[in-house]
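Asks: when you get a sec, could you give me coordinates for this:
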Amino acid sequence: MEVLVKQATWEADGVLSLSLVHPEASELPAWTPGAHLDLHLGDRVRQYSLCGDPADQGRYRVAVLRAPDSRGGSEYVHERLRPGQPLRIDGPRNHFTLEPSPRYLFVAGGIGITPLLPMLRQAAAEGRDWRLAYGGRSLRSMAFLDELAGYGERVEFVPQDERGPLDLDALLGAPLSDTLVYCCGPEPLLAAVEERCADWPPGSLRLERFAAKPQDFGPDEPFEVVCQRSDVTVRVGPGTSIVDALEDADIWVPSACREGICGTCETRVIDGEPDHRDSLLSEGGQEADKIMLPCVSRSLTPRLVLDL
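Replies: Predicted coordinates for the structure are as follows:
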């Protein structure tokens, strides 16, 4: 669908938020905390977390950090998007949902605060017990400080230039059976949180990544993909993704990131054992083998039957 950029606001050094509205002032599709949008930015598609109020169906808000190693998405937003311009979006889509829990611990690093903002709003509205530890390079680089300050002592700001890095040992050293941990930020933070949550009850940790996590895989073996609804069988060779092989056979699978992080290509598995190589599905979701992300994942069996 097409929206209009209503407003652009500097939230911190290098962080620009966009307010998006329907061109006819209609209500936008509903969403829940943790959801993201696909933004079509020239010839590329990028995913950004919704960080506004889900109750406000008149606008979406996203915030974009201008990254020095940008592949073009954040540069496009910062240099070319202005109020009044049209913008094509897909979604909302949510793979980072806020599950019911008596208590939450939110951990944010830098721009990773964005998907957590509506979660805090919901947890507060429901009267849940929660706290947020929010780290960044400096206070100047940390977005939405005034908005977060309204939550008082539940929020701890940890600018690294003043206080050093987040004390994850203090935050996560003692496993809690009644607490869900939600974390978003750069990969070093996510890896460190994963390590410290290894002894927590299964399912306690929920992560969202902005880039694919480093992983080592064995050599690619060829396999067949059977598209059950299309009645087409395609051979996937080494070094070729399932999505690319299917596109060569005129079977179109919606996809955006091609890195296994956005979930656009999520596909139901009917038969066979996927070789999960994504950075999105939870450990339980991968072990269930009911869905897979064919933009990066492969097959551990010679034949994989998909609902395509």
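
Asks: can we go C-alpha only for contacts and neighbour counts from here?
Replies: Will do.

Asks: G135 contacts E162, correct?
Replies: No - here G135 does not reach E162: they are 10.8 Å apart, not a contact under Cα atoms under 8 Å.

Asks: more neighbours, these two?
Replies: Neighbours around G135 and E162, counted as other Cα atoms under 10 Å, are more numerous at G135. The numbers are 28 against 10.

Asks: is that one part of a helix or strand, or is it coil?
Replies: Remark: G135 carries the secondary structure label strand [criterion: DSSP: H, G, I helix; E, B strand; the rest coil].

Asks: buried ones in the strand or helix carrying V234?
Replies: Here V234, judged by DSSP states H and E, is contained in strand 232-236. Within strand 232-236, the residues that qualify as buried by neighbour count (16 or more other Cα atoms under 10 Å) are T233, V234, R235, V236.

Asks: check stretch 122-136 too.
Replies: Q122, A123, W130, R131, L132, A133, Y134, G135, G136.

Asks: now those in JSON lines, with distance to E11?
Replies: As requested, the buried residues of stretch 122-136 are arranged in JSON lines below (distance: Cα to Cα, whole Å):
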{"residue": "Q122", "distance to E11": "21"}
{"residue": "A123", "distance to E11": "23"}
{"residue": "W130", "distance to E11": "24"}
{"residue": "R131", "distance to E11": "22"}
{"residue": "L132", "distance to E11": "19"}
{"residue": "A133", "distance to E11": "19"}
{"residue": "Y134", "distance to E11": "15"}
{"residue": "G135", "distance to E11": "16"}
{"residue": "G136", "distance to E11": "14"}
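
Asks: could you also give me the structure for this second sequence? I'd like to compare it with the first:
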Amino acid sequence: MTTARSSLINVSVTPYYHCVSRCVRRSFLCGYDKHTDKNFEHRREWIEKRLLMLAKIFCIDVCAYAIMSNHYHVVLHINLEDAESLSLENVAERWLSLHSGPVLVNRFMCGDKLSEAENERCEEIIQCWRERLTSISWFMRLLNQYIASEANKEDQCTGHFWEGRFKSQALLDEKALAAAMAYVDLNPVRAAIAETPEQSAFTSVKARIEALRKEQHTAPCLFPFVGNPREPMPSGIPFRLMDYLALIDWTGRQFRDNKRGQIDSTLPPILSRLGFEPSDWLKACTQIEYGSLVGSDIAIKAALPQLNRKRISGLRMPGG
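Replies: Here you go, the predicted model:
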């Protein structure tokens, strides 16, 4: 039995969500399929380009992503402030870059003189589009529909390409956000596809490292790191980028060397700030996909009434 999106995604509870889509057919989403002796590696670029293009249009930021052989992960941030700051014309331009619009809105965009009733109706339509620009459901729909269409065309077949609806998890606090991002960025390392994060093709961590090498402040189209929480807090991920990269590097070494839970001299300070014990952190980084809510007991219990839910089903983070 599926759960209504309204009880899974609610920006008043948290703007951060971890989403996963898996391929339903035996043929690969990406990569090399030994069974059919076909290489679908080029499809990774399809997904990455489409994902980052949609991030420019929607008021939804990409915090992390990893594109694997038969599924992909994204950590998304709903940016309500961005959506509210857009003019009617800005909203219409963004939405019409993806869809054909009704004649009335096209007339509005061309500067035609409209009656009062026409203006009111036009504003209603565009305000609906404004809401859609903050909808993860619409974002994932336009990503998955495009990829399914292209893959079906290439495979010369029809039918479902994705395994039902995408899975979403609410990330209720900083600990949950850090664990989900690390889980996503380290997917290729955990799967033994890559030796190091910087070698993990089609991941956000590789994109961020390449941006640093080019002396760019942040990777294009990715939500920036803005440092530890403070007042006033700029819009962005509430960690320091270098702390996060140190955390990713340390965590990846534990996975690769099979040293789960051991403390070494390179333990990143970000773990202490977030209140993680090393063993708790490594557990979270391998079990993040459990449940639809991720956060401390307090954060999960506080979120349930707002999501119209009574039962706790999620990954409890330590502390809090």
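
Asks: TM between them?
Replies: Here the TM-score for the pair of chains, by TM-score structural alignment, normalised by the length of structure 1, is 0.27; 146 aligned residues with a Cα RMSD of 6.8 Å.

Asks: export the buried residues of strand 232-236 of structure 1 as TSV, with columns for distance to Y104 of structure 1.
Replies: Putting the buried residues of strand 232-236 of structure 1 into TSV (distance: Cα to Cα, whole Å) gives the following:
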residue	distance to Y104 of structure 1
T233	46
V234	45
R235	45
V236	43
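
Asks: tell me the one of the residues you listed nearest V305 of structure 1?
Replies: Of all those, V305 of structure 1 sits closest to T233, with 8.9 Å by Cα to Cα.

Asks: in this structure the closest one contacts V226, no?
Replies: Yes - using Cα under 8 Å, T233 of structure 1 is in contact with V226, at 4.4 Å.

Asks: what about E79 of structure 1, distance to R163 of structure 1?
Replies: From E79 of structure 1 across to R163 of structure 1, the span is 33 Å (Cα to Cα, to the nearest Å).

Asks: more crowded one of these two?
Replies: Remark: of E79 of structure 1 and R163, R163 carries more neighbours, 13 against 9, as counted by other Cα under 10 Å.

Asks: from the contact counts, what lies against the strand holding V234 of structure 1?
Replies: Contact analysis of strand 232-236 of structure 1 by 3 or more Cα pairs under 8 Å, 6 or more residues apart in numbering; DSSP states H and E lists strand 223-227, helix 242-248 as its packing neighbours.

Asks: okay, now L212 of structure 2: neighbour count?
Replies: The local packing of L212 of structure 2 (other Cα under 10 Å) involves 13 other residues.

Asks: name the residues of the helix or strand harbouring R253 of structure 2 that are buried.
Replies: The secondary structure element spanning R253 of structure 2 is helix 241-257 (assigned by DSSP H and E). Along helix 241-257 of structure 2, these residues count as buried under the neighbour rule (16+ other Cα under 10 Å): 241, 244-249, 251-256.

Asks: which helix in structure 2 runs the most residues?
Replies: Selection of the longest helix in structure 2 by residue count, based on DSSP state H, yields helix 136-155.

Asks: after it, next one along is what?
Replies: For helix 136-155 of structure 2, the succeeding helix or strand toward the C-terminus, using DSSP H and E, is strand 167-171.

Asks: relative to helix 136-155, how tilted is that next one?
Replies: Strand 167-171 of structure 2 and helix 136-155 meet at an angle of 150 degrees, taking axes from the mean of the first three to the mean of the last three Cα atoms, to 10 degrees as the criterion.

Asks: check which helices and strands strand 167-171 of structure 2 sits against.
Replies: In this structure, strand 167-171 of structure 2 makes packing contacts with strand 16-22, strand 293-295, judged by 3+ Cα pairs under 8 Å, 6+ apart.

Asks: out of the ones you listed, which one sits most buried?
Replies: Comparing these by mean neighbour count (mean count of other Cα atoms under 10 Å), strand 293-295 ranks first with a mean of 27.

Asks: for it, packing partners?
Replies: Packed against strand 293-295 of structure 2, as judged by 3+ Cα pairs under 8 Å, 6+ apart, are the following elements: strand 167-171, helix 174-185, strand 314-316.

Asks: V74 of structure 2: how many residues sit nearby?
Replies: V74 of structure 2: 25 surrounding residues under other Cα under 10 Å.

Asks: packing partners of the helix or strand containing it?
Replies: Taking DSSP H and E as the definition, one finds V74 of structure 2 inside strand 71-78. Applying 3+ Cα pairs under 8 Å, 6+ apart, one finds that strand 71-78 of structure 2 contacts strand 16-22, strand 60-67, helix 174-185.

Asks: so which elements touch the helix or strand hosting L20 of structure 1?
Replies: Taking DSSP H and E as the definition, L20 of structure 1 sits inside strand 15-21. Applying 3+ Cα pairs under 8 Å, 6+ apart, we find strand 15-21 of structure 1 packed against strand 2-12, strand 60-65.

Asks: possible to save these as a markdown table with mean neighbour count and distance to C183 of structure 1?
Replies: Formatted as a markdown table, the entries for those read as follows, by neighbours: other Cα atoms under 10 Å; distance: least, Cα to Cα, whole Å:
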| stretch | mean neighbour count | distance to C183 of structure 1 |
| --- | --- | --- |
| strand 2-12 | 17 | 20 |
| strand 60-65 | 23 | 17 |
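
Asks: in TSV, list those strands along with distance to E187 of structure 1.
Replies: Compiled in TSV, these are given as follows (distance: least, Cα to Cα, whole Å):
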stretch	distance to E187 of structure 1
strand 2-12	21
strand 60-65	15
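
Asks: what's the closest of these to P86 of structure 1?
Replies: When those are compared for distance to P86 of structure 1 using Cα to Cα, the nearest one is strand 2-12, at 4.4 Å.
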